[in-house]
Structure formats: C-alpha cells, structure tokens
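Peer 1: Sequence first, then the predicted structure, then my questions.
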Amino acid sequence: MSAHAGGKGMLLLFSLMAGACVTAADAPPAGTDYPRQFGYVTTQDGTRLAYVVYLPAAHGTFPTVFQYEPYLGGGSAPDKLWLKAGYAVVTANVRGTGCSQGQHDLFGPHEGPDGADIIDWISHQPWSNRRVGMIGVSYPGHTQLLVAAQHPKALRAISPSAITMNTYDDIVWPGGIYNVGFASRWSLLLQPGIAAVGAQARVAWGDQECRANMAAHAAPTLVEQTSSHAGFDAWWKVRSLADYVERVQVPTFISQSWQDHETSVNGATQMYARLKAPKWMALSPGGHGWTYMQPAFQSMLVKWMDHWVKGANNGAEKLPRVTVYWELGGKVPPVAAWETHYADWPVPGAQEQTFQLNGDGSLTRDDAAKQGDDKPRRYVFGPGTELIGSNAQFSLAPDPTGTLAWTSAPLAKDLTILGAIQVHLFASSDNADTDFVVSLHDVYPNGDVQYLQRRFLRASMREIDGAQSTPQFVYRDFDKPAPLVPGKVYEFDLSLPPIGAVLRKGHKLQVMVSSPSAIPQPDWGLQSLSLPGFNSVYSSPTYPSRIVVPVLPDAEVKGPEPACGSLAFLPCRPASPPRG
C-alpha cells in the first residue's frame, strides 16, 4: 500500500471540498448535553464516508478521538467517557458499510488511506485543535494500525483493543481450520445488523443520502472470499496487520482479553513484540472487548491519551508498560480481583516448568516424569468436542471415546501462569490429515472442570516458519499443506494463546486433546475434516509429549478462590454431568 499523499495545498483544497458536506451543528440531541454534527467526508478518490461528530461544548477548539468502523459509525450515540474528558468524538463508517458509499473490503487497501483522509479533514475543522487520537475495539482496533501506517500529520496516539496480527490465523482460519461460525455470523448477521441500526439513526436525523448509499452496497461475500483462500496467500497478507505494525510511529496502547471469542489474544502480544513506537499493553481474562470495558482500564487510558493527545504533563509516559488484570467476574462492567504491573512482555521473572504427558493419563513435572513405553493412547477423531460458549454449553461433557486427557496430581501450592504455554505433541493418525484441539483446564478439588485456554491445528498445516518463530510463539507458513503418512509419528509444536490464571492449592492442571466443532461458541465454530478414524498420542523417552508452562514462582494471589463458572468467559463443567 502506498503512503497517503500529503502537502499543505492538497490538504487545504481537500478540507474545503469536504467541508462543503458538513451540516451545521445541531442543538444537543435529546437526553444529552453534547452538540452533534453529521455529514459526509469525501475521500481523495471521491467516495463519501458517513461521519458523526459530538462536541464537549458548543464553543471552543478541542482534541479529538476518532473511531473508524463498519458498525454504528456515522450513526453512533455520544461516547460520554471521552466527551466528559474534554474530547470531540468523531465516528465514521468505513466504505461500503452503514451510510458510507463504496464497497466493503475487509481491511482492504482503501481503509488506511480513507481513515487518514478523515483525520486530515478533522484537523481543518473550526472545532479542532489539530490533535487526534484513535480509539476502538475489534474492527476499529484494526483500522487504527492501517491508518497510523499512513502517518497522518494530526495523529498523536492510538489505542487498539481486541485486535489481531494475522487475520488468517487469529480469526478466520485458526491453525488452518476454517472458522465458518465466525465468518458467517459476522458477515451475515452481526456487522449488517449493527450497521443498519446506525443507518436508521442517521435517517431519523434527516440524512437524505443514506438510503441510496445503502442500496448500492453489494451483498456480503466474506464467506465466499475467505473460504476460497484456504492458505495464507497474498489476499490475506494485505489484510493482516503484520505488514503495517512496524510502520506505526505514534505511541500505542494495546488491550486484549485472554479468552477473546472473536479475535485471538495472540494478536496483542505479537503486536507488542513488533511495535517500534512507544508502547503499552493491558491484558485480562474475559471475552471480546472485556479489557476495554473495565472502569480501571478506561481511567488509565484516558490519562494516557490526555498526555499524548492533549499534551498534559500528568506522568502517563511513566505508566507501567504492561498491566495484567486477574480474575474478572461475569458482571458488566467487569471488575478484576487485583492487578499487577510489569516492565515488559514476556514478563521478567517468569520461569518455565515442563509437564510430561504420560501414557497412563497423568501429567507430571519433568523432575517426576514417568518414562512409560512407546505404546500410544488412542482416541476416535470426530466425536469428542468441547463447547466453550457458556456454562450450559461447557457442561455437555465431550464424548470420552473422542478425547484424551492428562491430569496432574493436586497442586501442593498455588500455580500462577502468565504467558503462552508451549505444546509438544507426538502423534499419528490413521488418515492423511486430521485436526487437533489442545485445551487447558483447571480441575477443582471436587472434580469440577474450568476452561482456561485452547489452540487449534490442522495436521497438514504443521509446517513451522522458523524465521519468525520465537520461544514464546510458534509461527506457521500456512501456505505449504503437507499430507500425513498414515501411522507415522510426527511432532506437532504449537503455542496456546497467552493466559494469566491462578490454579489454587489442591487443584489439578489438565491438558485435553479433542476435535473441533462448527457450532458457534459463542461466535467461533470451526469446520472440521470429515475423516473418521483413530489418532494416537505417544508418551515415551523417544516421543516425549509435554507442555512448557510459564510460571511466576513468587506471585502474590490477592483474591479469594472463585467459584467454578463464576469468572468471565471461563465456563465450568460439573464433576458428574448427566449424560443422555
């Protein structure tokens, strides 16, 4: 993608042309104290993008926060968090969504330059002090990187939340398995449904152009597009943030949740590792957007944005580089039991503990490993699936003929995990291909099972990208599928997404291998292969299947033991669930 064209003369001409599309400021909408403007910004190729502006006061010039998205966009309600902090708030629809003209192209080549055009337009408005920060969770988290890579002059900071680095592996083809649940639900239900609400709001405000723009939008084709690109090809590379993140020059505050059910937490930690700009990161348990939803994080982010966008001398540049929130309850807004701070990621002081997957189903520390023999444990590929969307889903125990589990002895003391667990699985299959789901559980003393984390892998996509892989994350090429030789033993190395979790004294750590399910849980649903047969996992000195766990040996646990199933997006399965 070429850099955004600039020049003072071009910017002035562009701002005057776009300014002709701006409506006069309305009186504050009913129920708010914030003046509203709405209209269209015309990009340099002539496409008109719908926006709405809310001002913190009727008069004055203000710093701005800008959210750029395919959802409510130009029909959004006022964001009081930022308005109360003294910011003008601008929200706009990416092209082809809501009331914006054009055709939508997921993270396509227009989105960065279009967003840069809007920032240039913001900087020439009479209410703007020409200092802009970007905000947003999920899609508007991604667009921040695309826009920042264009280096718009007025942009001072970005705060991407719930983002990915590799759209292929982190959302649509995790581990090389098609996420039909997410692709279909997002493109056919969630995105168009939310965008329609924003469009209806604009029509109610008096927008005379919106209906015609929406009628010109093409029908969604994301399922057809994404399913036809089964490998990580050029189509995906353009739409993955890895090609943009190192071009970001403004301070960046990343936030993400461990159990995000739409965008894998891998994206946040990998982005942090690759950013060259000043960077901060906040991580927590929970689902999509749950870190951003926390009042404690929002207060910290406003302080941080005040420093970089307003220029406030408030010491925010000295905030800890990494903040971790622990054990969020399931209520909204979520509140953590405690938080910890670190100078970097991976966190200094973490120690690796290796646990062996033994042939008798035990999980033992490397200093107490059972050598076993070369006789594998087998399971039937296909029927053993685990649904993690809720306590109700999770309570349906996987078919025992279709899973294998390894469980530790009761822990002698609390085990605090922080980081990405590395899995080394020696396995074979009766077939030329198969799918693996490797899950991590916390088993309570009464036998209740709590979900912690999981990772997927299609065996034919096992090829590792050695140039990019690090001790913390195994990268894959995803463009060189290689069939298995039935019966041959292979080593499958994979990284679970990072996690922060405390297993209390007396609990057990458990690893489970199972098969994917296409049932949304709540959004991801992976289309598994239809190749019934046996998979085998080996545990011996020759084939030492194991996991390597990053542990904080001296971590202080500051909260009481939570009831199983009470934590956000950590569902619980009773010890003896009923079976039909």
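Peer 2: Structure received. Worth saying up front: this structure is predicted, and the values here are computed from it rather than measured.
Peer 1: contacts, neighbours, all on C-alpha from now
Peer 2: Will do.
Peer 1: who's in contact with Ser227?
Peer 2: Neighbour list for Ser227: Tyr178 [criterion: CA atoms under 8 Å, 6 or more residues apart in numbering].
Peer 1: what's the answer for Phe456, then?
Peer 2: Phe456 sits in contact with 174-177, 435-438, 516, where contact means CA under 8 Å, 6+ apart.
Peer 1: Which of the three states applies to it?
Peer 2: When classified by DSSP: H, G, I helix; E, B strand; the rest coil, Phe456 comes out as strand.
Peer 1: Just give me the residue right at the centre of this protein.
Peer 2: By CA atoms, centre = their mean, the mean C-alpha position of the chain lies nearest to Thr263, the distance being 2.9 Å.
Peer 1: and the gap between that residue and Pro174?
Peer 2: Distance, Thr263 to Pro174, by CA to CA, to the nearest Å: 10 Å.
Peer 1: and stretch 382-392, how far apart are its ends?
Peer 2: OK, stretch 382-392 end separation, CA to CA: 21 Å.
Peer 1: Same question for stretch 229-236.
Peer 2: 8 Å.
Peer 1: quick one: contacts of that stretch?
Peer 2: Contacts to stretch 229-236, defined as CA under 8 Å, 6+ apart, come from residues 167-168, 173, 176, 178, 477-480.
Peer 1: take the one below as the second:
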Amino acid sequence: MHIDWDVPITMDDGLVLRADVFRPEDAGSHPVLMTHGPYAKGLAFQDGYQAMWSNLEAEHPDALAGSSNRYQNWETVDPEKWVPDGYVVIRVDSRGAGRSPGYLDILSPRETRDYYTCIEWAAVQPWSTGKVGLLGISYYGINQWQVAALQPPHLAAICPWEGASDYYREFTHHGGILDVFVKQWYPVQVSSVQHGVADSPRSRVTGEPVAGPEVLTPEELAKNVADTVAELRDHPLLDEYYRERTADLAKITVPVLSATNWAHHLHTRGGFEGYAGVSSEQKWLEVHGLQHWVEFYTDYGVALQKRFFGHFLKGEDTGWAEQPPVVVHARRVDGTFEKRGETAWPLDRTQWAQFHLDLDGGTLAAAGDVTRRETAFAAQGEGLTFWTEPLTEELELTGPASAHLRVASSTADADLFLALRVQDPAGRDVTFPAAMDPHGGVGFGWLRSSLRKTDPAKSLPYRPWHTYDERQPLIPGEPVDVDVEIWPTSVIIPAGHRLGVSLLGRDFEFPGDGPWPSAYGISMRGNGIYVHNDPHDRGSDVYAGTTTLISGGEHPSYLLLPVVPRTAG
C-alpha cells in the first residue's frame, strides 16, 4: 500500500484542504472511496474513541481481524481492508478541521461545495479510474446526501451508513423540540480537532499533530469557526439556515445503498427518508441493529459494502443484481434478529392497525371508547402509560408509525413525548442497544404542540410531515388535534408479553434506580444522549403546565402501528 500524507487539494476560492491517500502500490488506475469531514483524518480510532474501540475488540473481533489496525479512523473505512481489493481510499479534513485551514462551519453549503471539488479532483488523478464512491458513517453519511444532490459528474455511487438526511428534523430538533446532542457533541468531537488548536493529539503513524501544523491563538480560533450551538438557539423554526444544510434528495440520481439502524435518535429516520426521497432508479435499503458503529466494521457490513461498490465502481459480478430492494433485520426481544429480504418500504404486506388509548381502563384497545373521556397529567411528571393485555400470539411491528391525539394544555404550549414499550411476563421492560445507550427503547415520537401544522401534500397517515415554519399557540384549556410522527422501528413481540405506550411532557426514562451509564455528562435511561432539556428551548414555564389527553367518542386518540403478519415456521 502506498500512502501520501497531507496531499493538497485546492478549492475554488484558493483555500487548500489536506487529504491522506491510500492506494495500491502499482502503476494502475483504481476506483476511489472518499470521506470528507471534521473529525481529523490523523486521529486514531483507538485514541479518540476508546470506548467504541473496546466494544469492537470485546464483542465483535471480526471487525478488527485481518488488519494491523494501524490506519483505523473513526467512522471511515480501514484502508487495509479495501486497498488490497484495488480501491484508492481518500480521507479529507474539511475546511477548518484537522490539517485543513479555513473557517469551520459544519454541513454548510461551503463545506458541501468543497466536497464536490474533492470528488472531481480525485477523479482526474493518474491513479484513478474516474469513478468515485462515498462510504462512511454518521457525519460521513450525512454529507453524502448533501454532495450527491449537487450531482458531481464523477460520483458513481454512495453508501450513507447511518447518516441523517434532514438537518432540522433529525440532526437538531425532534418534533420541533431542540435536542441537546449538538451542544454535547460539538466540543468533544469537532472543536477538539479544529485546525490550529494547541496540544492536539498526534498521529500514531506520522507523529504529526492531527489538528496542525500551525497553532492559533484562542482569538484566532474563535474567528475561524461558526457558533453552531448559538445558531440553533437563534433559529428555533425551520428556516433557510436548516434548508441550506438539508439535501434536496430528489436531485440525487446515482446508485444508493442506504444503511440505517433501528435505534438511533439522530440517524434512524434519515436512512428511510433518504431511500424514499432520492430519484435514483437503482437504490437499496438495509436496516440493522446493535450499536451505532458496529455493523459498518463487521464482516457482515464490509461484505455488503464490497458487493455494492464492486458492482458499481468496478463492474464485477458480486451478486448485487440479486440484492433485494430492502433488507431488514427485524428485532427479537432476546437481542437476536430475523434477517429478511423485502420488496418495498414500508413493507408491502403491512396491516396498519389502530391501537386506541383507552382512558377508562388505561389500556391499548382495538376499538375506541364510545364515551368521551379526559385525563390530565403534569407535563414534567410521570405522564400516562397504556398497555395491551398479555398477547395471545406473536406480534410483529416493523415500519414507521404515528399517533393521533387530542390534547389541551393549561398553558399556551405543550411538548409531547411518546415512547413505545414492550414488557415481558414478569413486567420488565425490553430494551435494545442504541446509538450509545446499552438499554435503548423500542420506539419514540416527539412533537411541540404549537408546531403541529402539517403539509397535506407530504403527509402520510403513518408519517405526518410537519412544516415547523410557524407557531400556532394553544389557547389554555381548548383542545386541539395533533399528529405525532413515531420514527421507524421493529420488534417481534412474543405471546405473553405486553405492548405499551407512555405519553409525557418530558423525555421518557426507564423506571428503576439503575445504575445508568452516562456519556457527555448525560445519564442515559433509554434515549442515550439525545435528550431535550436545553434551558433556552425548554426552560419556560409554558412547558411545565398540565396537559390533558382526550380520547373516545367523536375524538379518539390512537396509535397507528405497522403490524406485519407472521408466517408459520
């Protein structure tokens, strides 16, 4: 393997970005796999993300086998597993990050144009066939959607692996409620490797500072970076700031393999919406479980990626022509999966079923109460929970979902948090490994009631589309109808278990004393680090009133869930 460090790539405004290029040690030309982002290409996975690396070592040794792991980098491919197969692997530090100077503004139009330039640069190098593919996790998935919408001429295929596709609805806000993720993530993973920071870690391979070589003063660093956290607070509604950071999916025409995860409050929705929204005639969806970083690196994930890119970048017969349009790993309550090839998403045999919130018995019922009833709860309290009776037969829920609710508030607004739950016969909650939380929930939905307006042209019964562009304050005590989007989920529930839903005015937390793991200073009790307690967004007393749920009679409140018929055997 031949490696060129800090290769210069000149942007249209004259700024020079730096890239590491890993390529076969021959005189031939090869297709390119590229990533471009702010996490510092020289920072070793093992050094920057020790907990995640330890998880792979302990639970998924196949992910690290067959490589010296000398060049491993967070959320990007291992060159030692790709270069021997005839690929050039390129990692670019984006503007203002790592070894690249400039003004750091994450996921901005400027950053996306830079990515376009990098793709086109790689395509015309003497070691390149002219075909460029994009493959990476999270940030390196999000910006694939963005740059593919610009249609670089030499972009041949993309595989966004757990990458959000909507900057407002997924990356920063849930149901119009500000998520604290960016505030927690940005200082740890982005600011820490801003170009020019003092005492940045050094590359295990080159010995150079990963965010150097120059060192900037605190004043210079501040002038070279956008205040992303403040921008979110200054833009509570979905305006041009978010639109220019959200890909126009309909403009994407290249082959797409969208890989997503059932249990990620940042990325789950984007994989499904990206798959549905692109104009590509050749597109595939793959859905898996486990922690956010795992399957990208396992033998399963790498083999899937190689079949896709072998077909589209190298013209090889990898069997991809027989790949089902959709592959799901449906989750079982024991932590195993049922892998299936499917023909469509949502699954074409889905039976959409209403589960009514019965206020009289506190149950999820097949039919609504003939009598109108109402129950009030403190918005910051324990909320309401509804359960089915123990199931008499196995029940599979796989797909997107929604809730239609009639609510009132003692104040001018109310935040609604929905958590789908499953309990075993002993009354213990079933949990699944989530993005960073070892005990993630089954499914979640959120909505700020004043942002309940939907776009009828884009809404579907199982996936309402909220505009988030204007507030419609509540009149205290006056009921309104709201539709809540519940992000896609999957669970096969055995007989004897119960299905439930909790409705609160704050983040749902699993009951019990723990101990609960923590990350970024957040105690994780089902939502991981994706909680909604920013004082600028939620500190007002308007979100601490009394919420009333109304159900029955002419105003039923219910869940619309994707029931998938089970086949014998």
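Peer 2: That came through, no problem. As the structure is a computational prediction, the values presented were derived from the model and not from experiment.
Peer 1: Overlay them and tell me the TM-score.
Peer 2: The pair, once superposed, lands on a TM-score of 0.81 when counted by TM-score structural alignment, normalised by the length of structure 2; 497 aligned residues with a CA RMSD of 2.6 Å.
Peer 1: rewinding a little: list the contacts of the residue nearest to the centre of structure 1.
Peer 2: 138, 162-164, 170-171, 288.
Peer 1: In those residues, find the pair that's most separated.
Peer 2: Asp170 and His288 (13.1 Å; CA to CA).
Peer 1: Settle it for me: which of those two has more neighbours?
Peer 2: The residue with more neighbours, out of Asp170 of structure 1 and His288 and counting by other CA atoms under 10 Å, is His288; that gives 24 against 20.
Peer 1: Identify the residue of structure 2 aligned to the more buried one.
Peer 2: His288 of structure 1 maps onto His292 in structure 2, with residues paired by TM-score structural alignment.
Peer 1: Quick check: the gap between Glu339 of structure 1 and Pro348 of structure 1.
Peer 2: 16 Å.
Peer 1: neighbour count winner among the two?
Peer 2: Glu339 (15 against 10).
Peer 1: looking at this, the more buried one is in a helix?
Peer 2: No - Glu339 of structure 1 is assigned strand when assessed by three-state DSSP, not a helix.
Peer 1: I figured it hits Glu327, correct?
Peer 2: No - using CA atoms under 8 Å, Glu339 of structure 1 is not in contact with Glu327, being 9.2 Å away.
Peer 1: follow-up on the earlier one: could you single out the nearest of the contacts of Phe456 of structure 1 to Ile499 of structure 1?
Peer 2: For the contacts of Phe456 of structure 1, the nearest to Ile499 of structure 1 is Val438 (14.2 Å; CA to CA).
Peer 1: counterpart of the closest one in structure 2?
Peer 2: Under TM-score structural alignment, Val438 of structure 1 pairs with Leu418 in structure 2.
Peer 1: Against Ala379 of structure 2, how distant is its match?
Peer 2: 13 Å.
Peer 1: what touches both of these two?
Peer 2: Shared contacts of Leu418 of structure 2 and Ala379 (CA under 8 Å, 6+ apart): Leu504.
Peer 1: Can you select the buried ones among the contacts of stretch 229-236 of structure 1 for me in PyMOL?
Peer 2: Buried residues among these (16 or more other CA atoms under 10 Å), as a PyMOL selection:
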select buried, resi 167+168+173+176+178+477+478
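Peer 1: Let me see the ranges of the helices in the stretch 251-400 of structure 1.
Peer 2: 266-274, 290-293, 295-305, 391-394 (DSSP state H, counting those that start in this stretch).
Peer 1: so who does Thr364 of structure 1 touch?
Peer 2: Thr364 of structure 1 neighbours (CA under 8 Å, 6+ apart): 355-358, 370, 408-409.
Peer 1: and if you look at Thr403 of structure 1?
Peer 2: So Thr403 of structure 1 contacts 379-380, 384-385, 512-515 (CA under 8 Å, 6+ apart).
Peer 1: how about it, what's its match in structure 2?
Peer 2: So, by TM-score structural alignment, Thr403 of structure 1 is matched to Gly383.
Peer 1: mind checking how far that match is from Gly477 of structure 2?
Peer 2: 18 Å.
Peer 1: can you check Ala19 of structure 2 too?
Peer 2: On the measure of CA to CA, Ala19 of structure 2 and Gly477 of structure 2 end up 59 Å apart.
Peer 1: out of these two, which sits in the more crowded spot?
Peer 2: Ala19 (25 against 15).
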